[in-house]
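In: coordinates only, sequence not included:
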């Protein structure tokens, strides 16, 4: 399983661990991934995703999973989240 947020696309970064003597060794900066279950009001069901803590805050700020996915661009979403976005847009179009 890739260490990548399914909503924001945030992934592992690399850099250097710098010692007091200024020696540089490679290290990895891992995203703070959490397994969460988010509710979708449009689909009337819950969805399990692996997202970062920052993405959880963004979802809450934008008014839930549906609001976040509607505003998010499709190229930064995972294939599963992209399919979820299409389902939500279909429901919204059918309701209108």
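Out: Yep, that arrived. Every value quoted in this text rests on a predicted model; they were computed, and no experiment measured them.
In: From now on I want contacts and neighbour counts done on CA atoms only, so please keep to that.
Out: Noted.
In: all helices for this structure, in order.
Out: For the chain, helices defined by DSSP state H occupy the ranges 53-61, 65-71, 79-95.
In: put this beside the first:
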């Protein structure tokens, strides 16, 4: 299972570890994914999604229905 947010498509970023001597080595910034259940009152059911912590904040702000609608528009959900 890849580490990608189910609603926003966020993936790992690549950057550098920088030492005190300014030596640079490649590293990966992983996404903070959480397995979370959401209740859909329109469909009267629960769904389980792997979403980023920042996506959970967006869902709390805008609502799950609005975020699902936007994810469908962006092509992350079929």
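Out: Structure received. Here the structure is a predicted model, which means the values were calculated and not measured.
In: still on that earlier bit, pick the most deeply packed of the helices of structure 1.
Out: For those, the stretch with the most neighbours on average is helix 65-71, a mean of 18; neighbours defined as mean count of other CA atoms under 10 Å.
In: how many neighbours does the residue lying closest to residue 40 of structure 2 once chain neighbours are set aside have?
Out: Sequence neighbours aside, residue 46 is the residue nearest to residue 40 of structure 2 in space, at 6.0 Å (criterion: CA to CA, 6 or more residues apart in numbering). Residues near residue 46 of structure 2, counting by other CA atoms under 10 Å, number 11.
In: likewise residue 52 of structure 2?
Out: A count of nearby residues for residue 52 of structure 2, using other CA under 10 Å, gives 24.
In: just residue 16 of structure 2 next, same as before
Out: With other CA under 10 Å as criterion, residue 16 of structure 2 counts 12.
In: Same check on residue 19 of structure 1?
Out: The tally of other residues near residue 19 of structure 1 (other CA under 10 Å) stands at 9.
In: what does it align to in structure 2?
Out: For residue 19 of structure 1, the aligned position in structure 2 is occupied by residue 19, per TM-score structural alignment.
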